[in-house]
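Enquirer: Would you be able to build a 3D model of this:
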Amino acid sequence: MTLGALLAGLVGATSLEAAECPRKDALGTARVLAVDAKTTPRVGLKSFPQTLPLADREVVLTFDDGPNPPTTSKVLAALAQECVRATFFLVGQSASRHPDMVKRIAREGHTIGHHTFSHPYMARIPFEKAKSDIERGIAADEKALNGVSTTTPSTPFFRFPYFESTPAQLDLLQDRGIVVFGADLWANDWEGITPEQELKLVTERLAASGKGIILFHDAQARTAAMLPAFLRYLKQNGYRVVHVVPGGATHKSADAH
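Expert: A predicted model of the protein is given here:
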């Protein structure tokens, strides 16, 4: 199927209920990659010199700013339809409002990371205020997920809002053993573009880079509408999805890095 056909298929697309491997020809998750802050404290070439050890045509799917039930549920359904696992960086305020959606994300096998409590511009606020927003966000996510408010994350993955940070903030997270995720490419889904335009943009960028950590926003309706076609594009063009988990997590197919 051509990109044009994929774009055309977006019109009138409907979401499916999440199901476990509904199709034998699903994209699937190729492997699990354990990421440890000791060896890879910061990843993503848009922000840092290094990224994850991905082979050509391997991608890591990440989603920011959720949970937002109307759109996150559609994203989860698209991922489930293709048996794909991703990482969701949650905003603590939203997690507090929608704990059932946080639990659903985890129950369906995805990794939950953290994205502050209130999504501020972190480099523009005092260090103590930034630290508080980080910790409050982790505590809110953990409360929604496990019923216990703690600033020790069960999954030590974090992404800065707007990819904006200071050296002191980065050091704080590294000292706490929390991996900071940037991205290698993104879909500009925060802009006023159509799902078709988003699909064209992200597939062109992925074709140019050949692999990488991809940033989407599950709170964006255009991404929820575009995602099924993007996953089909990955399948039809020989890309493989890598699911990231914390180092030390036990998974049968986890690679040691």
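
Enquirer: Every contact and neighbour count from this point should use C-alpha atoms.
Expert: Will do.

Enquirer: pull the longest helix from this structure.
Expert: Scanning the chain for the helix with the most residues, using DSSP state H, yields helix 127-146.

Enquirer: Tell me the helices and strands packed up against that helix.
Expert: In terms of contacts (3 or more C-alpha pairs under 8 Å, 6 or more residues apart in numbering; DSSP states H and E), helix 127-146 is packed against helix 92-97, helix 99-107, strand 111-114, helix 167-175.

Enquirer: Need the contact partners of it.
Expert: The contact list for helix 127-146 (C-alpha atoms under 8 Å, 6 or more residues apart in numbering) reads 90-93, 95-96, 98-100, 102-103, 106, 114-118, 122, 148-154, 168-169.

Enquirer: Please repeat the previous calculation with a cut-off of 7 Å.
Expert: With C-alpha atoms under 7 Å, 6 or more residues apart in numbering as the contact definition, helix 127-146 has outside contacts at 91-92, 95-96, 99, 102-103, 114-118, 122, 148-151, 153.

Enquirer: Just the buried residues of the residues you listed.
Expert: 91-92, 95-96, 99, 102-103, 114-118, 122, 149-151, 153 (16 or more other C-alpha atoms under 10 Å).

Enquirer: Give me the nearest residue to residue 34, chain neighbours excluded.
Expert: Spatial nearest neighbour of residue 34, excluding adjacent residues (C-alpha to C-alpha, 6 or more residues apart in numbering): residue 247 at 4.5 Å.

Enquirer: if I look at the one you found, how far off is residue 84?
Expert: 20 Å (C-alpha to C-alpha, to the nearest Å).

Enquirer: what do you get for residue 198?
Expert: For residue 198, the distance to residue 84 equals 20 Å [C-alpha to C-alpha].

Enquirer: what do you get for residue 32?
Expert: For residue 32 relative to residue 84 (C-alpha to C-alpha), the value is 11 Å.

Enquirer: Give me the more crowded residue out of those two.
Expert: residue 84 (25 against 18; other C-alpha atoms under 10 Å).

Enquirer: Let's see this one next, to set against the first:
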Amino acid sequence: MPNTCRLETIPRLLNGFGIAFVVALACGPAARAACPRKGTLGTSRVMEVDAVSFPRVGLKEFRHTLPLRDHEVVLTFDDGPWPPTTPKVLKTLAKQCVLATFFLIGKPASEHPTLVRRIAAEGHSIGDHTWTHFDLSHMPQSNAFKEIDDGIAAVEWALHGTATTTPSTPFFRFPGFLTTPATLELLRSRGIVVFGADLWANDWDPLTPKAELRLLIWRLRVARKGIILLHDAEHRTAVILPAFLRYLRDHHYHVVHLVPTGPAVDFDGVP
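Expert: This is a model prediction of the structure:
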């Protein structure tokens, strides 16, 4: 499956912006990232995801995951935005023309809105990861719901200047993957996809960069595909990311970019 200079789908981005804005984006940074320069890993295809078809995904937590082909991976990053490291991650992804999904914590998103907007402007999808990253399974239900709502509102404010609890991209990941029936039902009722993961690098542990990279590659060799969890707030992950993307390129892996389901628009001849 070769890399392609045709975006399969372009998501609906914001209510009220219309087709002209979508076309402008398709011919801008996001489209260029999906069309790799020679020698880069690139982004092979775009997959639309919604809560009807994929309510909960990630085999480490749930029974089902995304229907990826052999040697296809989805890159996801948690716990940003974090100014010391997130820009380094973004630079590495841009250099390899790779698009990813960032699950942002609301409080730092409200403190660094320019960085949040940069993530979106470079074509990445932005999901939510609560307001403070507390364990939602060990707090009163009303507090857990507020953590979810406040996190979404902060990210929406950073992106669009409006603190709504309806996310532009209805993707959510629980801190520590710690859920309750009530919080899962809340997200299901709102049409928000809950993400787990298929594999990860344990980059929250005190590993050396070399050990983290070796562990991640070993797990990928076993799984052969999947949703990969990394943390853009971790310095070690920012350090190993260039080498990991080169590994993916050299071993013929393909990156799949996730977007919410929306009207499909095809573009030929994207530069």
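
Enquirer: sorry, back to before: for residue 48 of the first structure, which of the helices and strands packed on helix 127-146 of the first structure is the nearest?
Expert: Set against residue 48 of the first structure and scored by C-alpha to C-alpha, those come closest in helix 167-175, at 11.2 Å.

Enquirer: Show residues contacting the closest one.
Expert: Applying C-alpha under 7 Å, 6+ apart, the set of residues contacting helix 167-175 of the first structure is 37, 41.

Enquirer: residues contacting the counterpart of residue 155 of the first structure in the second structure?
Expert: Under the alignment by TM-score structural alignment, residue 155 of the first structure pairs with residue 169 in the second structure. Residues in contact with residue 169 of the second structure (C-alpha under 7 Å, 6+ apart) are 126-127, 260.

Enquirer: do that again at 8 Å, thanks
Expert: Going by C-alpha under 8 Å, 6+ apart, the list of residues near residue 169 of the second structure reads 125-127, 259-260.

Enquirer: so how many other residues sit close to the equivalent of the residue nearest to residue 34 of the first structure over in the second structure?
Expert: In the second structure, the residue paired with residue 247 of the first structure according to TM-score structural alignment is residue 261. Neighbours of residue 261 of the second structure under the rule other C-alpha under 10 Å: 18.

Enquirer: wait, residue 261 of the second structure sits on residue 51?
Expert: No: using C-alpha atoms under 8 Å as the test, residue 261 of the second structure is too far from residue 51 to be in contact (9.2 Å).

Enquirer: quick one: whichever residue in the second structure pairs up with residue 217 of the first structure from residue 32 of the second structure, how far?
Expert: Aligned counterpart of residue 217 of the first structure in the second structure: residue 231 (TM-score structural alignment). Here residue 231 of the second structure is placed at a distance of 24 Å from residue 32 of the second structure (C-alpha to C-alpha).

Enquirer: which residue ranges form the strands in the stretch 1-150 of the second structure?
Expert: Counting by DSSP state E, counting those that start in this stretch, the stretch 1-150 of the second structure has strands at residues 45-49, 56-57, 72-80, 101-104, 125-128.

Enquirer: Name the nearest residue to the corresponding residue of the first structure for residue 191 of the second structure, ignoring sequence neighbours.
Expert: Taking TM-score structural alignment for the superposition, residue 191 of the second structure sits opposite residue 177 in the first structure. The spatial neighbour of residue 177 of the first structure that comes closest, neighbours along the chain excluded (C-alpha to C-alpha, 6+ apart), is residue 37 at 5.3 Å.

Enquirer: can you pull the contacts of residue 75 of the first structure?
Expert: Contacts of residue 75 of the first structure (C-alpha under 8 Å, 6+ apart): 218, 223-224, 227.

Enquirer: Can you verify my assumption that residue 64 of the first structure contacts residue 214?
Expert: No: using C-alpha under 8 Å, residue 64 of the first structure makes no contact with residue 214, being 10.7 Å away.

Enquirer: Stretch 143-159 of the second structure against the first structure, how far on average?
Expert: Once fitted to the first structure, stretch 143-159 of the second structure is off its aligned match by 0.3 Å on average (mean C-alpha distance after the TM-score superposition for the first structure).

Enquirer: That stretch corresponds to what range in the first structure?
Expert: Under TM-score structural alignment, stretch 143-159 of the second structure corresponds to residues 129-145 of the first structure.

Enquirer: cool, stretch 71-90 of the second structure as well?
Expert: Counting by TM-score structural alignment, stretch 71-90 of the second structure corresponds to 57-76 in the first structure.

Enquirer: thinking again about what came up before, and the residue nearest to residue 34 of the first structure, what does it touch?
Expert: Here residue 247 of the first structure is in contact with 34-37 (C-alpha under 8 Å, 6+ apart).

Enquirer: ok, the residues you listed in the second structure: which stay?
Expert: Counting by both residues aligned by TM-score structural alignment, their matches' C-alpha atoms under 8 Å, the contacts of residue 247 of the first structure that remain in contact in the second structure are 34-36.

Enquirer: show me the contacts for the residue nearest the centre of the second structure.
Expert: Central residue of the second structure (C-alpha atoms, centre = their mean): residue 101, 1.2 Å from the mean position. Contacts here follow C-alpha under 8 Å, 6+ apart; on that basis residue 101 of the second structure touches 75-77, 124-127, 257-258.

Enquirer: do residue 47 of the first structure as well
Expert: By C-alpha under 8 Å, 6+ apart, the contact list for residue 47 of the first structure reads 163, 182-183.

Enquirer: Now which residue in the first structure aligns to residue 128 of the second structure?
Expert: Using TM-score structural alignment, residue 128 of the second structure pairs with residue 114 in the first structure.

Enquirer: what sits against its match?
Expert: 88-92, 137-138, 141, 157-159.

Enquirer: again, 6 Å this time
Expert: By C-alpha atoms under 6 Å, 6 or more residues apart in numbering, the contact list for residue 114 of the first structure reads 89-90, 158.
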